[in-house]
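Trainee: Any chance you can model this:
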Amino acid sequence: MGEKYTVDGDIPPWTRLVDFLREKAKLCGTKVVCREAGCGICTVVITRPDLEHEGRYKTYSVPSCQTLLYACDGWSIESVENLGDRFTGYHSLQKALHGFTGTQCGYCSPGMIMHMYGQIQNGPLTMSQVERSLDGNLCRCTGYRPILDAFKSFAVDADQVLKNKLTDIERQ
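Mentor: Next up, the predicted model:
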């Protein structure tokens, strides 16, 4: 977290970001399943220079299984470990997913959280945008209603009842 990595010539040019994160950086919160960018499990958030506007940066989520490591030169990469944990405290997205009972096995949770984290980095979202943005993230256990409700509670047009529904993780 906050560490700078330099890649030497020992790493093959076909190495994917997800493999580097898990094997070299030992950040195993980023999972890998399909290796085809179809499940969203491996999502990380990147900040990179905006090639259209000099001196500006773009932040968004990407599937790390389809991102070549050597393409990441000069990027800032955030994995779920950067957001929070039981020792440093949880991010509000993590608290919401838990509070809305949006996780069972938890395998998809890091990717879902990172996807939404990348989305909110670019400004407020509507409930409709939240719903459309998660179409590339799969969950086989929980079902999507509690997950969507958790993330919709951050939307600018969310009903106050939905926003008030969040349970405080410290009281459980």
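Trainee: Please make it C-alpha for all contacts and neighbour counts, starting now.
Mentor: OK.
Trainee: Can you name every helix or strand that the lengthiest helix in the chain contacts?
Mentor: Criterion DSSP state H: the longest helix present in the chain is helix 109-120. With contacts taken as 3 or more Cα pairs under 8 Å, 6 or more residues apart in numbering; DSSP states H and E, helix 109-120 sits against strand 43-49, strand 57-63, helix 92-99, helix 127-133.
Trainee: residues near Arg132, how many?
Mentor: 10 (other Cα atoms under 10 Å).
Trainee: how close does it sit to Gly99?
Mentor: Arg132 is 22 Å from Gly99, where distance means Cα to Cα, to the nearest Å.
Trainee: can you tell me which of the helices and strands packed on helix 109-120 comes nearest to Gln160?
Mentor: Gln160 lies closest, by Cα to Cα, to one member of the helices and strands packed on helix 109-120: helix 127-133, at 12.5 Å.
Trainee: burial count for the closest residue to Leu93 other than its chain neighbours?
Mentor: Nearest non-adjacent residue to Leu93, counting by Cα to Cα, 6 or more residues apart in numbering: Ile113, 6.4 Å away. Applying other Cα under 10 Å, we find 25 residues neighbouring Ile113.
Trainee: same check, this time on Ser128
Mentor: 12.
Trainee: Leu93 now?
Mentor: Neighbours of Leu93 using other Cα under 10 Å come to 20.
Trainee: One more, please, to line up against the first structure:
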Amino acid sequence: MVNVGDRAPDFSLESDSGKKVGLADFPGKTVVLYFYPKDDTPGCTREAQAFSAGLDAFAEAGAVVLGVSRDSVDRHRKFRDKYDLGVTLLSDPDLVAHNAYGAYGEKTMYGKKVTGTIRSTFIIGPDRKVKHVFSGVKVDGHADAVLALVRGGDAHEAPPARRDASKSAAKAPAKKAAAKAPAKPAAKPR
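Mentor: Down below sits the predicted model:
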């Protein structure tokens, strides 16, 4: 994985607008480069919406936000249009940028080791040096933490993410029911 202080690897990936995009396209800007697993999935959608909602604040801080996944440009367009996303989405089907940044590899999902995109974010300064790395990102509140760092603050100073009370209330009974469910008996050794 790329580390803080490293020169950020450049790339040239097709965006949801059909144009090739790379770091060289943003001279004098801070670039927030985030890698996510798949368009139109719950966590990835919330992450893209949060970054999109903060685009004006990122721009005021001199930053641009780029989202990268293995999805096709066509799928990116559908995702962008469905959720009215403002963040630029880049297609990396051959894992060129993923591998250059160390955002693809072994990870644990639901207790199993799998190979896939490692949800991660890199803050790249105008000098093209990596200023901060988030790996194994938890989606809720992440965009706020990144913005706090881009503004020169501390990621821990970020305000908590706003939660939709109706979603939280809807999930609460399911959690309680799961907690009350009887445990499965252990398998007998053979």
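Trainee: Got a TM-score for the pair?
Mentor: Here the TM-score for the pair of chains, by TM-score structural alignment, normalised by the length of structure 1, is 0.28; 94 aligned residues with a Cα RMSD of 6.1 Å.
Trainee: on that earlier part again, how much space between the residue nearest to Leu93 of structure 1 and Pro49 of structure 1?
Mentor: 23 Å.
Trainee: How about Gly99 of structure 1?
Mentor: To Pro49 of structure 1, Gly99 of structure 1 is 35 Å away according to Cα to Cα.
Trainee: Compare neighbour counts for these two and give me the winner.
Mentor: Gly99 (19 against 15).
Trainee: can you tell me how far the more buried one sits from Val44 of structure 1?
Mentor: Distance of Gly99 of structure 1 to Val44 of structure 1, computed by Cα to Cα: 22 Å.
Trainee: Same question for Met112 of structure 1.
Mentor: From Met112 of structure 1 to Val44 of structure 1 the distance is 10 Å (Cα to Cα).
Trainee: how about the helices in structure 2?
Mentor: So, for structure 2 - with DSSP H - the helices run 42-53, 55-60, 73-83, 96-101, 142-150, 165-180.
Trainee: Of all those, which one is nearest Thr108 of structure 2?
Mentor: helix 42-53 (15.8 Å).
Trainee: What is the closest one packed up against?
Mentor: By 3+ Cα pairs under 8 Å, 6+ apart, helix 42-53 of structure 2 packs against helix 142-150.
Trainee: For Gln119 of structure 1, which non-adjacent residue is closest in space?
Mentor: The nearest residue in space to Gln119 of structure 1 (Cα to Cα, 6+ apart) is Tyr60, at 6.4 Å.
Trainee: cool, and Met116 of structure 1?
Mentor: Phe151 (7.4 Å).
Trainee: And that neighbour, how close does it get to Ser76 of structure 1?
Mentor: 24 Å.
Trainee: Look at the two and report which has more neighbours.
Mentor: Comparing Phe151 of structure 1 with Ser76 by neighbour count (other Cα under 10 Å), the higher total belongs to Phe151, at 27 against 15.
Trainee: Would you quantify the distance from that one to Asn164 of structure 1?
Mentor: On the measure of Cα to Cα, Phe151 of structure 1 and Asn164 of structure 1 end up 13 Å apart.
Trainee: looking at this, Pro146 of structure 1 is in a strand?
Mentor: No: assigned with DSSP: H, G, I helix; E, B strand; the rest coil, Pro146 of structure 1 falls outside any strand and is helix.
Trainee: how many neighbours does it have?
Mentor: 18.
Trainee: same deal with the one 4 residues further on?
Mentor: Using other Cα under 10 Å, the number of residues around Ala150 of structure 1 comes to 25.
Trainee: tell me the secondary structure for it?
Mentor: Ala150 of structure 1 - assigned by three-state DSSP - is helix.
Trainee: what separates it from Asn164 of structure 1, distance-wise?
Mentor: Ala150 of structure 1 is 11 Å from Asn164 of structure 1, by Cα to Cα.
Trainee: before we move on, what about Val44 of structure 1?
Mentor: Going from Val44 of structure 1 to Asn164 of structure 1 by Cα to Cα gives 29 Å.
Trainee: Counting neighbours around each, name which of those two comes out higher.
Mentor: Val44 (28 against 9).
Trainee: Surely the more buried one touches Ile113?
Mentor: No: if you go by Cα atoms under 8 Å, Val44 of structure 1 and Ile113 don't touch, sitting 9.2 Å apart.
Trainee: on that earlier part again, so which of the helices of structure 2 is the most packed in?
Mentor: Comparing the helices of structure 2 by mean neighbour count (mean count of other Cα atoms under 10 Å), helix 142-150 ranks first with a mean of 22.
Trainee: relative to helix 42-53, how tilted is that one?
Mentor: Calculated by axes from the mean of the first three to the mean of the last three Cα atoms, to 10 degrees, helix 142-150 of structure 2 forms an angle of 40 degrees with helix 42-53.
Trainee: ok, Thr30 of structure 2 - how many residues close by?
Mentor: Around Thr30 of structure 2 there are 25 residues (other Cα under 10 Å).
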